[in-house]
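Visitor: have a look; sequence and predicted model below, questions after that.
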Amino acid sequence: MPAPTKKASRKKRTLRVARKAPPESADRVLVVDALVKRFGEKTAVDHISLQVRAGSFFGVVGPNGAGKTTTLSMVTGLLRPDEGTVRIHDIDAWADPEAAKRATGVLPDRLRLFDRLTGGQLLHYSGTLRGLDARTVRERSADLIAAFGLEDAVDRLVADYSAGMTKKIALACAMIHSPRLLVLDEPFESVDPVSAANLTEILERYVAGGGTVVLSSHGMDLIERVCDSVAVVVGGKVLAAGTLDEVRQGETLEDRFVALAGGRKAAEGMEWLHSFSD
């Protein structure tokens, strides 16, 4: 047998042990069937289908403009599909949107919060909007504020928060009604490493307790570290989906993603860049 190449050895060393995916017998919390979304003549999402089982930490990866955010927006009721269906905990998300939203917590891309409220007021508003009584809102708000490390910011206007703090209060608002499914679009973007580790632990505990997370991210290392299943979306289509090991096929997720997505450019030319202006 030939000796392994340096490239193969590197892949073997960096391949992470995948988190165990839920069994096939687990309930399907999210079923996306042949979703299509067009903007004029451009098809942003082209018959995407996905299945996510209860207790899964499911990652969605893809290059910029791949259709990830558009897909998640249709899943969460923020954007109406042109074709296809979304079922959340066996509820048709567009036939019965109120019931579907009760089962879902959402952290959307391009956050739009009521930022003239304080963090505490925003949590109270979110809980009340979800139909929780005042006592439950107070108790859960206190738990979330402590868990997310928001004690020093709870009485400040959200408009004065940093990008990372804004992500944390938005995620706390998404979780206050204890949804079955969390759909998170780039939840760790602009979040510092310490806060990211804290958020990851909170989400892992949520999944261990029976919750389900679907998140999109450009961070392949993050997806490989926390997710048990993944879908690769390119050009509005799912090119690969399944458990992390099924999609990786013995490679790192980054290498497998690049192989599927293509588009890597050879670093040639631009010799002028080495002729410095001074």
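Guide: Good, I have the coordinates. Numbering: from 1, shown residues only.
Visitor: okay, CA-based contacts and neighbour counts for the rest of this
Guide: OK.
Visitor: tell me how far the spatially most central residue of the chain lies from Val106.
Guide: Geometric centre of the chain, nearest residue: Leu215, 1.3 Å, by Cα atoms, centre = their mean. Separation of Leu215 from Val106 (Cα to Cα, to the nearest Å): 10 Å.
Visitor: check the contact lists of the two and give me the overlap.
Guide: Shared contacts of Leu215 and Val106 (Cα atoms under 8 Å, 6 or more residues apart in numbering): Val183, Leu184.
Visitor: so Thr69 sits in a helix?
Guide: Yes. According to DSSP: H, G, I helix; E, B strand; the rest coil, Thr69 belongs to a helix.
Visitor: tally of neighbours for it?
Guide: Neighbourhood size, Thr69 [other Cα atoms under 10 Å]: 21.
Visitor: now do the contacts for Thr85.
Guide: Thr85 neighbours (Cα under 8 Å, 6+ apart): Val32, Asp33, Ala34, Leu35, Asp92, Ala93, Trp94.
Visitor: here comes the other one, which I'd like you to weigh against the first:
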Amino acid sequence: MSHQPPLPPAPVPSAAPDRSAPPPGGQPALSVRGLVRVFGRPGTPDAKVAVDRVDLDVPRGSFFGLVGRNGAGKTTMLSMATGLLRPTAGTVRVAGVDVWAEPRRAKQLMGVLPDGVHLFDRLTGRQLVTYSGLLRGMDREVVAERAEDLLRAMDLLGDAGTQVQDYSAGMTKKIALAGALVHAPSLLVLDEPFESVDPVSAANIRGILHGFVAAGGTVVVSSHVMDLVQRMCDHVAVMDRGRVLAAGTVDEVRAGASLEDRFVELVGGRRETGEELSWLRPE
């Protein structure tokens, strides 16, 4: 039985190219087809299309960046892709497993770090990672070993007994990432993982993620920092107003320019403010 509600009658999302055929090179780590999310009551003036018939494939073993300005639909799309928000229409598959038809099986394959994640912050760091593993049905001894390994890798062993509510922003991101990794997923989906993170913590997180990809894992990371994505990722998709405007390898998408310049070219919106702010001159 289908779990997908019908497409609402209004507003009508714009047409998108048909990319229903499977990509070359085997099954993708994440495959999105015809994904739509409408907020508000369908058929009323306040209805808003946040994600507009998105088709996207994330190759296995890739470090995939999803870029877009604030409000582009990145978080909404990733929330649907990871089973946190039910789509209005469309399908999502993780390694061929339908996220909404087989949610438990699909979520076993994923590690997720949502934007603005709310943690059980009165647990200590060690307790939080342990809880994440036990919640997934892992053996307690295995969880204990992996928790120690992850705390060491995140440089958090010295703070393992401290409650997470007393962690800095960077430490909080790292302990949340440890919780997302403890069950050894094949796909990591991270929404703005470097926001409010200091440069040292960010460098450590990047090193861990690159090691994960080198070992055969797949990472999807959303960001609006173009330079970071260009340096970190090998694939990228540009999203704006709920639609994917371009997707492919970083070199393919940036087409000889910087990713930032290519992004601005695709989404538009740059304004010349020299005349409007001509008064803004120190005396």
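Guide: Done, it's in. These numbers were taken from a predicted model, which means no experiment stands behind them.
Visitor: ok, so of the contacts of Thr85 of structure 1, who is nearest Glu224 of structure 1?
Guide: Set against Glu224 of structure 1, the nearest of the contacts of Thr85 of structure 1 by Cα to Cα is Val32 (22.6 Å).
Visitor: and that closest one, how many residues sit next to it?
Guide: Around Val32 of structure 1 there are 19 residues (other Cα under 10 Å).
Visitor: same deal with Glu98 of structure 1?
Guide: 12.
Visitor: can you tell me what part of structure 2 the helix or strand encompassing it aligns to?
Guide: Here Glu98 of structure 1 sits within helix 97-102, counting by DSSP states H and E. Mapping helix 97-102 of structure 1 onto structure 2 (TM-score structural alignment) gives residues 103-108.
Visitor: mind checking how far the matching stretch is from the chain centre?
Guide: 17 Å (Cα atoms, centre = their mean, to the nearest Å).
Visitor: equivalent analysis for stretch 27-47 of structure 2, please.
Guide: 16 Å.
Visitor: related to what we said a few turns ago, now render the contacts of Thr85 of structure 1 as JSON lines, adding secondary structure.
Guide: JSON lines is the format used below for the contacts of Thr85 of structure 1 (three-state DSSP):
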{"residue": "Val32", "secondary structure": "strand"}
{"residue": "Asp33", "secondary structure": "strand"}
{"residue": "Ala34", "secondary structure": "strand"}
{"residue": "Leu35", "secondary structure": "strand"}
{"residue": "Asp92", "secondary structure": "strand"}
{"residue": "Ala93", "secondary structure": "coil"}
{"residue": "Trp94", "secondary structure": "coil"}
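Visitor: now render those as CSV, adding distance to Ser178 of structure 1.
Guide: Converted to CSV, the contacts of Thr85 of structure 1 look like this (distance: Cα to Cα, whole Å):
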residue, distance to Ser178 of structure 1
Val32, 22
Asp33, 26
Ala34, 28
Leu35, 27
Asp92, 20
Ala93, 18
Trp94, 21
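Visitor: most neighbours among these, which one?
Guide: With neighbours defined as other Cα under 10 Å, the most crowded of those is Leu35; it has 23 neighbours.
Visitor: that residue maps to what in structure 2?
Guide: Here Leu35 of structure 1 is matched to Leu35 in structure 2, going by TM-score structural alignment.
Visitor: check contacts around that match.
Guide: Contacts of Leu35 of structure 2 were listed using Cα under 8 Å, 6+ apart, and they are Val51, Asp52, Arg53, Val54, Asp55, Met77, Pro87, Thr88, Ala89, Gly90, Thr91, Val92.
Visitor: which strand or helix spans the residue found closest to it once you drop the neighbours it is linked to in the chain?
Guide: With sequence-adjacent residues excluded and distances taken as Cα to Cα, 6 or more residues apart in numbering, Leu35 of structure 2 is closest to Gly90, at 4.1 Å. Element membership of Gly90 of structure 2, judged by DSSP H and E, is strand 89-94.
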